[in-house]
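1. For reference, the sequence and a predicted model appear below.
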Amino acid sequence: MASSSSKLIRGYEVVIGLENHVQLSTVSKIFSGSSTAFGAEPNTQASAVDLALPGTLPVLNRGAVERAIRFGLAVGAKVAPLSIFARKNYFYPDLPKGYQISQFEIPVVQGGKVEFFVGDEKKVVQLTRAHLEEDAGKSLHEDYHGQSGIDLNRAGTPLLEIVSEPEMRSAAEACEYAKTLHALVMWLGICDGNMQEGSFRCDVNVSVRKPGEPFGTRREIKNLNSFRYLLQAVDYEVNWQIDEIEDGRKIQQATVLFNPDTGETRAMRSKEDSADYRYFPDPDLPPLVIGADWIERVKQEMPELPSQMAKRFEEQDGLSPYDAALITESLAKARYFETARDACGHPKLVVNWMNGEIARLLNAKGQTFEDVHVQPRVLGRLIERISSGVISNSGAKDVFKAICEDSRDLPEVVDEVIKALGVEQVSDTGAIEAILDEVLAANPKSVEEFRAGKDKAFNALVGQAMKATKGKANPSLVNELLKKKLAG
């Protein structure tokens, strides 16, 4: 199915809210000293605390709290001066305590908002909360001779669960929101963003309703680990719910899984409400108290935020809000822009090349800006050579192709390639004037037609001049000198 982007789908309004589980970038777990490194042999990173052995007590990881504070400040939320840890009671084989330590009534981060673009349209989604919690273990079902195994390496891994308000109205909006959130947590350095390893997971709540009616019954799509799957899952779920309603059936609240092989969602279990988890304050953990001095210290250590940097690019470099948002999608992309801009002094041209030739190259290879081979100072030199008339735009593309696999941070590479390819423009006024004299003498009919008011004749003369120089003449200089000669 195609991606949803309109406000109404088959006459129904789509209502979407996201819950994102962000694995925090601490080296140890949230309540124990065990490592959080990915890929270890099963159960080699599970301490007595993680195994819930009798007599063990949790001790809160200060680094996890600081990362939560950093996120709260970045989204303009209230960082609670006092928050409470609670026990969320449920029984799975990979949950050794029989409960998960989380936050319920008083989370550490309250409110906030995330701004993003869908195409060139700006969107704002309000956040409900972000709370700290521990991850569960993992059930293993492969290579165990028909049996299942339990790996508790992930048990106790620190998570920040970020909950949005149900304010998104299409799969496209939900996807761009998730992408923006993903980029932000990596920008802040609180998460590595590796979706394949489970560092950033999306749970999507979806319902549909006729315009103006109350919210419909939601179904939660669990553990989506790619933006492409998010789009596909939401689109399928929306159409499935509409089909059910149109056929006279009621939507039942449920937790569902997405199968990427079939492109379908299927119900896993009936959806629990908060009362089913029997939350109560964890007696082993005191309230989390965050003083104003702690918040201020974290604030002073934070990097410039994407929104702040985008605003600076708008005011300082004259970029549109849309271009500024694109350039600040990641810190690597923003730093690349700044370095290339400083090397050539043409911010808009840098943006055009980043969103044009470089983006096409990366998309073809399935890469991101962290993988760019053409160094920013090299791109800056290439753009400077275009703006100064040394090479044409078409010649610059040939040069770019030649240097796109060269990772040397040497602007001189551009000049070497220009010389080797022989694409340097002729910008010698005397040489071009001599060629134009020959062109005018050889094309008296075109000269006569131009003076009779036929603009096409001028283009024909320019074409003859470019042909005579084998395309190497500076086009703007040819135009300027030709107009002077025809006016004389």
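-> Everything's here; your move.
2. going forward, measure contacts between C-alpha atoms and count neighbours the same way
-> Fine.
3. residue ranges of the helices in the stretch 1-150 of the chain, please?
-> 62-74 (DSSP state H, counting those that start in this stretch).
4. Isn't residue 427 up against residue 389?
-> Yes - Residue 427 lies in contact with residue 389 (Cα atoms under 8 Å); the separation is 7.3 Å.
5. Now do the shared contacts for these two.
-> Counting by Cα atoms under 8 Å, 6 or more residues apart in numbering, the shared contacts of residue 427 and residue 389 are residue 474.
6. Just want the most central residue of this protein.
-> Central residue of the chain (Cα atoms, centre = their mean): residue 179, 3.9 Å from the mean position.
7. contacting residues for that one?
-> residue 227.
8. now it: how far from residue 442?
-> 60 Å (Cα to Cα, to the nearest Å).
9. Could I get the full set of strands for the stretch 251-400 of the chain?
-> Assigned by DSSP state E, counting those that start in this stretch, the stretch 251-400 of the chain shows strands spanning 254-259, 264-270, 280-281, 288-289.
10. These: which one's closest to residue 10?
-> strand 264-270 (18.9 Å; Cα to Cα).
11. That closest one: how far from the chain's middle?
-> 28 Å (Cα atoms, centre = their mean, to the nearest Å).
12. same question, stretch 481-488
-> 51 Å.
13. again with stretch 430-448
-> Centroid separation between stretch 430-448 and its chain, computed with Cα atoms, centre = their mean, is 54 Å.
14. Show me what counts as buried in that stretch.
-> Neighbour counts using 16 or more other Cα atoms under 10 Å place 432-433, 435-436, 439-440, 446-447 of stretch 430-448 among the buried residues.
15. May I ask which two of the residues you listed are separated the most?
-> Largest separation among those by Cα to Cα: 432 and 446, giving 18.6 Å.
16. ok, and here's another one to check against it:
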Amino acid sequence: MEFETVIGLEVHAQLKTNSKIFCSCSTEFGAPPNTHTCPVCLGMPGSLPVLNRRVVKFAVRLGLATNATLNRDNRFARKNYFYPDLPKGYQISQFELPICEHGALDIEVAGTVKRIGITRIHMEEDAGKLVHDELEQVSYVDLNRAGTPLLEIVSEPDMRSPEEAVAYLKKLHAIVRYLDICDGNMQEGSFRCDANISLRPLGQQAFGTRTELKNMNSFRNVQLALEFEERRQRDLLLDGGTVVQDTRLWNPDTNRTETMRGKEEAHDYRYFPDPDLVPVQLSEELIAQMQGSLPELPDARKNRLMRDYDLGDYDADLLCASRELADFFESANALCQQPKRLANFIGTELLREVAADEMAACPVRPEDLGKLMRMVESGAISGKIAKGVFADMLQGGGDPEVIVRQKGLSQMSDEGELAAMVQEIVAANPEQAQQFREGKDKVLGFFVGQLMKKTRGKANPQLANELLRKALK
């Protein structure tokens, strides 16, 4: 029997605000436990929440970027459940009236573009964090994170493979970072994903029983967890078993999913409108303000880079992986006007050392990389020397012209000086010279190597080839 995989994702994006969603406590990551708390986020009796206006603005920006419908009137609800890291005994979220609904994102997998629907985007507060001490077999509660503002983005069950799920997740990750509303750090939990996956017989319309996967803190782990769960459910169904609806944790040490608890339904949470918070009303003025502040988004920027710089799909896609990287490329190219050479250098040299989403910490300034590419194009240095100079720039930044001058790396382009060396090398290797004259063109590489050795890699490669061919003929 053949099965079809059905996947939907629930993504939580922690917003880049200085304070929490309903109080003025700091959202700074890594503070000592329980130091960023107050009566509001601790759930003390009598304390009242006050909505952070910046959270609403960020939600509107994401709704506009995903072509969602903005509900002018929306409101908060209480999601009731009991857990040690939830001090109030409920989480303030949105249920029946979320701020955004009915959006969509386009993804591309294996050359095919597919639209993935977004059911809803809503604002909510985060819970605290449990810290487990396996040695003492006790757990501690850190409530610094309680009340941190989140946007939950719930997709439609439109994905049919782990590859599509990861493509959707990467697209959403890029958008929230382009919008500058979330830092996207998956290791710190700023951008995290829960996946719902089920299988159904091919051609069947009704959905199968789904399981929810948690604890996936990287794109790779999302794909591995979904692939494992896909195999597990298929094997279970083929053996005549049934899938139990539950919540499962991904264990990266064993590369398996493990049962955590039974899966809750919406009615289990007993949602009801939060009596301490008034409904949120979006003004047309606020929406227009947010619309006007939207940056160029990943897809639009990719298309522009391909059009304006004559870049291929692969290079443009690579450069648009983050807003900072695309900005870096355009700033560097403004100095060298060598987009293809620059894109190739960024892809092979820069991204090997600096991740696309860590460009803010890159020690090399875009204008310095542009200057380096300009030196290669002018023949001042060779491509090989440029890689060595770039390695020096990565160590502590710096002007490539200064590095080249201080290390005496300028390329030799004096035709008379190189011609004399070429004559010496050809005269010293008559056997190889005769082989070249007999049509063995590959022998030219031997002579180029000898000249580069003699000049310590400084000979202008193009001029060297011309002089060698002339001398050998």
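-> Done, it's in. Source: prediction; values computed, not measured.
17. After superposing, tell me the mean distance of the longest strand seen in structure 1 to structure 2.
-> The residue-count maximum for a strand in structure 1 (DSSP state E) belongs to strand 121-134. Strand 121-134 of structure 1 differs from its equivalent in structure 2 by a mean of 2.5 Å after superposition (mean Cα distance after the TM-score superposition for structure 1).
18. which residues make contact with that strand from outside it?
-> Contact with strand 121-134 of structure 1 is made by 30, 64-65, 68, 72, 100-104, 107-117, 155-165, 167-168, 177, as judged by Cα under 8 Å, 6+ apart.
19. Now do it against helix 62-74, angle only.
-> Using axes from the mean of the first three to the mean of the last three Cα atoms, to 10 degrees, the inter-axis angle of strand 121-134 of structure 1 relative to helix 62-74 is 160 degrees.
20. list the buried ones in strand 121-134 of structure 1?
-> 125-134.
21. next one: stretch 335-353 of structure 1
-> 336-341, 343-351.
22. Trace residue 111 of structure 1 over to structure 2, please.
-> Using TM-score structural alignment, the equivalent of residue 111 of structure 1 in structure 2 is residue 102.
23. cool, and residue 305 of structure 1?
-> Match for residue 305 of structure 1 (TM-score structural alignment): residue 297.
24. residue contacts, its match?
-> By Cα under 8 Å, 6+ apart, the contact set of residue 297 of structure 2 is 65, 175, 178-179.
25. most surrounded residue in the residues you listed?
-> For the contacts of residue 297 of structure 2, the largest number of neighbours (other Cα atoms under 10 Å) sits with residue 175, at 25 neighbours.
26. what residue of structure 1 takes the place of residue 327 of structure 2?
-> Using TM-score structural alignment, the partner of residue 327 of structure 2 in structure 1 is residue 335.
27. Could you report the distance from its match to residue 404 of structure 1?
-> Residue 335 of structure 1 is 19 Å from residue 404 of structure 1, where distance means Cα to Cα.
28. do residue 62 of structure 1 as well
-> Taking Cα to Cα, one finds residue 62 of structure 1 at 44 Å from residue 404 of structure 1.
29. With neighbour numbers in mind, choose between these two.
-> Of the pair residue 62 of structure 1 and residue 404, residue 404 is the one with more neighbours under other Cα under 10 Å, namely 16 against 11.
30. Skipping its backbone neighbours, what lies nearest that one in space?
-> Nearest residue to residue 404 of structure 1 in three dimensions, chain neighbours excluded: residue 374, at 5.4 Å (Cα to Cα, 6 or more residues apart in numbering).
31. mind checking what that neighbour lines up with in structure 2?
-> By TM-score structural alignment, residue 374 of structure 1 lines up with residue 364.
32. Can you report how many residues lie near that match?
-> The number of residues packed near residue 364 of structure 2 is 21, by other Cα under 10 Å.
33. returning to that earlier point: any idea which of the buried residues of strand 121-134 of structure 1 is the one closest to residue 147 of structure 1?
-> Using Cα to Cα, the buried residues of strand 121-134 of structure 1 come closest to residue 147 of structure 1 at residue 134, 26.4 Å.
34. residues touching the aligned partner of residue 87 of structure 1 in structure 2, list them.
-> Under the alignment (TM-score structural alignment), residue 87 of structure 1 maps onto residue 78 of structure 2. Applying Cα under 8 Å, 6+ apart to residue 78 of structure 2 gives the contacts 90-94, 271-274.
35. Take those residues and lay them out in CSV including distance to residue 40 of structure 2 and neighbour count.
-> CSV is the format used below for the contacts of residue 78 of structure 2 (distance: Cα to Cα, whole Å; neighbours: other Cα atoms under 10 Å):
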residue, distance to residue 40 of structure 2, neighbour count
90, 13, 19
91, 12, 23
92, 12, 24
93, 15, 22
94, 18, 24
271, 20, 21
272, 19, 14
273, 18, 19
274, 14, 17
